[in-house]
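Engineer: sequence-free structure coming up:
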């Protein structure tokens, strides 16, 4: 199976290299296409730095990996879209996004470029997996190898799930991971943005830890207990539960 590897931390992220290595070790035919620069928080943005509809890319060599790799002047959502439309050597069977520096949990995953790339693959009929490592704002050194170990456990599942499924995997940054669990999304996430008014028509976004108590069975709670979590996600779909009778118009 052909795997497109991308992320939102950029082509120089050790997490990206770890994910590509895990996929190659699991028998996937790997091609890497990742943002040339940091692109966190871009969600499923299809923005690029190019003009006239052209997106620039540069061939790169990744440490310890003998794979085709590109540094792309675009957000991960657009990179995923390009790949699913046949770019970077042909449509992949799966899109793998990450390994992100920091957890992507709760409904705040809406803003994640890592998850955005996976959801973009989903709406283009490609199965995807977003992977994140739960390293806090002031956390210890990332245990990339431990995250790669969990990835290798999960990758075989991608051949068993329904077509165009999208999974989000979060791995605790601990040596002794307690196991793997399916998880609900928490109400928000472990880190939230606080808006401070600094005057002169400016505001400042300050990242702080969420103060809400952890709800059992959610991704945030299970991560705190030392479990790796898997959540199956849906992308853009119609929600009939909100539909009511429409007013008669025009009269």
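Structural biologist: Happy to help now that I have it. All values reported here derive from a predicted model rather than from experimental measurement.
Engineer: CA only for contacts and neighbour counts going forward, please
Structural biologist: Fine.
Engineer: how far away is residue 191 from residue 104?
Structural biologist: 9 Å (C-alpha to C-alpha, to the nearest Å).
Engineer: The two: which is more packed in?
Structural biologist: Neighbour count, other C-alpha atoms under 10 Å: between residue 191 and residue 104, residue 104 has more, with 30 against 19.
Engineer: Return the residues in contact with the residue lying closest to residue 28 once chain neighbours are set aside.
Structural biologist: Spatial nearest neighbour of residue 28, chain neighbours left out: residue 1 (5.2 Å); criterion: C-alpha to C-alpha, 6 or more residues apart in numbering. When contacts are counted by C-alpha atoms under 8 Å, 6 or more residues apart in numbering, residue 1 is found next to 27, 28, 29, 92, 93, 94.
Engineer: Could you count how many residues lie near the second one?
Structural biologist: Think residue 28. Neighbours of residue 28 (other C-alpha under 10 Å): 18.
Engineer: So it sits against residue 2, correct?
Structural biologist: Yes - assessed by C-alpha atoms under 8 Å, residue 28 is found in contact with residue 2 at 5.7 Å.
Engineer: And stretch 227-239, what's buried?
Structural biologist: For stretch 227-239, a neighbour-count test (16 or more other C-alpha atoms under 10 Å) marks 227, 228, 229, 230, 231, 233 as buried.
Engineer: Would you pull up how far that stretch lies from the middle of the chain?
Structural biologist: Chain-centre distance of stretch 227-239: 12 Å, with C-alpha atoms, centre = their mean, to the nearest Å.
Engineer: Buried residues of stretch 57-73, list them for me.
Structural biologist: Under 16+ other C-alpha under 10 Å, the buried positions of stretch 57-73 are 57, 62, 67, 68, 69, 70, 71, 72, 73.
Engineer: Start and end of it, how far apart?
Structural biologist: OK, stretch 57-73 end separation, C-alpha to C-alpha: 6 Å.
Engineer: next one: stretch 163-181
Structural biologist: Counting by C-alpha to C-alpha, you get 22 Å between the two ends of stretch 163-181.
Engineer: Could you do stretch 226-245 as well?
Structural biologist: 47 Å.
Engineer: Which secondary structure element is home to residue 97?
Structural biologist: With elements taken from DSSP states H and E, the one containing residue 97 is strand 94-101.
Engineer: Use this one as the comparison:
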């Protein structure tokens, strides 16, 4: 099976090589295509970088990996879209996005470029996995290999799921991970944005830790208890439960 490996932290992130290595260990054929620069918080944006309107890519060599790799001047959502439409050597069977530096939890995953790449793959009928390592704002050294260990455990499950499934995986940044758990999305993420007015028609977004108590069974609570969390996601779809009788218009 062919896997497209991407991320939103950029081509030089150690998390990218960690994920690619885990995929290789599970026997997948790997091609790497990741943003040429930092693209966090870009959600499922299909924007290219630069003014030409074309998506520029450059062949790269990754440390200790003999794989086809590209640094792409685009957001991860667009990279995923290009791959799923046959770019980078052909449509992948699975898109793996990450390993992100920092957890992607709660409904705030909407804004994540890591998750955005996975959601874009789903919209193009490709199974996908978004992987994040729970390193805090002032956290210790990232335990990338622990994330890779969990990914290797989860990949067989992912590949057995129905076509176009999406999973978001969060791994605690600790040596003794307690195990795997399915998790609900928390109402907010672990880190939230506060808006500060700095005057002269300017505002500043400041990242702060959420002060809400952790709700049992949610991704934030289980991560705090030392579990790696799995959340199966649904992408854009119709919600018939909100529909009501329409007014008689035009009369």
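Structural biologist: Right, received. Where do you want to start? Keep in mind it's a predicted model, so treat the numbers as computed, not measured.
Engineer: how big's the offset between the strand holding residue 97 of structure 1 and structure 2?
Structural biologist: Strand 94-101 of structure 1, aligned to structure 2 and superposed, deviates on average by 0.1 Å (mean C-alpha distance after the TM-score superposition for structure 1).
Engineer: who touches that strand?
Structural biologist: Strand 94-101 of structure 1 is contacted by residues 1-9, 15-16, 18-19, 80, 114-115, 117-118, 121, 126-135, 142, 147, 158 when judged by C-alpha under 8 Å, 6+ apart.
Engineer: Also stretch 13-33 of structure 2?
Structural biologist: 1-7, 11, 62-63, 65, 67-72, 79, 88, 96-101, 144-145, 147-149, 151-152, 155.
Engineer: Endpoints of that stretch, how far apart?
Structural biologist: Span of stretch 13-33 of structure 2 from end to end, C-alpha to C-alpha: 12 Å.
Engineer: likewise stretch 71-91 of structure 1?
Structural biologist: 18 Å.
Engineer: circling back: go through the contacts of strand 94-101 of structure 1 and flag which are in helices.
Structural biologist: 15, 16, 18, 19, 80, 114, 115, 117, 118, 121, 147 (DSSP state H).
Engineer: Show the buried residues in those residues.
Structural biologist: 15, 16, 18, 19, 80, 114, 115, 117, 118, 121, 147.
Engineer: now the strands for structure 2?
Structural biologist: 2-6, 29-35, 57-59, 68-72, 94-101, 127-134, 166-172, 180-182, 191-199, 202-209, 228-232 (DSSP state E).
Engineer: okay if I get these as a markdown table plus distance to residue 51 of structure 2?
Structural biologist: Converted to a markdown table, the strands of structure 2 look like this (distance: least, C-alpha to C-alpha, whole Å):
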| stretch | distance to residue 51 of structure 2 |
| --- | --- |
| strand 2-6 | 23 |
| strand 29-35 | 16 |
| strand 57-59 | 14 |
| strand 68-72 | 14 |
| strand 94-101 | 26 |
| strand 127-134 | 29 |
| strand 166-172 | 32 |
| strand 180-182 | 43 |
| strand 191-199 | 30 |
| strand 202-209 | 26 |
| strand 228-232 | 36 |
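Engineer: Which one, of those strands, ends up nearest to residue 244 of structure 2?
Structural biologist: strand 228-232 (28.4 Å; C-alpha to C-alpha).
Engineer: compared with structure 1, how much does the closest one deviate?
Structural biologist: With mean C-alpha distance after the TM-score superposition for structure 1, strand 228-232 of structure 2 averages 0.2 Å from its match.
Engineer: what's that strand packed up against?
Structural biologist: strand 166-172, strand 180-182, helix 219-224 (3 or more C-alpha pairs under 8 Å, 6 or more residues apart in numbering; DSSP states H and E).
Engineer: which one of these has the most crowded surroundings?
Structural biologist: strand 166-172 (a mean of 27; mean count of other C-alpha atoms under 10 Å).
Engineer: tilt between that one and strand 127-134?
Structural biologist: 20 degrees (axes from the mean of the first three to the mean of the last three C-alpha atoms, to 10 degrees).
Engineer: Run the angle between strand 166-172 of structure 2 and strand 228-232 for me.
Structural biologist: Relative orientation of strand 166-172 of structure 2 and strand 228-232, computed by the same axes, to 10 degrees: 170 degrees.
Engineer: what does stretch 107-119 of structure 1 correspond to over in structure 2?
Structural biologist: Using TM-score structural alignment, stretch 107-119 of structure 1 corresponds to residues 107-119 of structure 2.
Engineer: Pull the residues that contact the matching stretch.
Structural biologist: 6-8, 39-45, 75-81, 95-98, 100, 104, 127-131, 166, 168, 185-189, 235.
Engineer: gap between residue 170 of structure 2 and residue 218 of structure 2?
Structural biologist: Per C-alpha to C-alpha, residue 170 of structure 2 is found 12 Å from residue 218 of structure 2.
Engineer: Oops, could you answer that again for residue 39 of structure 2 instead?
Structural biologist: Taking C-alpha to C-alpha as the measure, residue 39 of structure 2 falls 27 Å from residue 218 of structure 2.
Engineer: again with residue 233 of structure 2
Structural biologist: Separation of residue 233 of structure 2 from residue 218 of structure 2 (C-alpha to C-alpha): 14 Å.
Engineer: and what of residue 87 of structure 2?
Structural biologist: Counting by C-alpha to C-alpha - residue 87 of structure 2 and residue 218 of structure 2 are separated by 37 Å.
Engineer: Those two - which one has more neighbours?
Structural biologist: Each of residue 87 of structure 2 and residue 218 has its neighbours counted (other C-alpha under 10 Å); residue 218 has more, 20 against 13.
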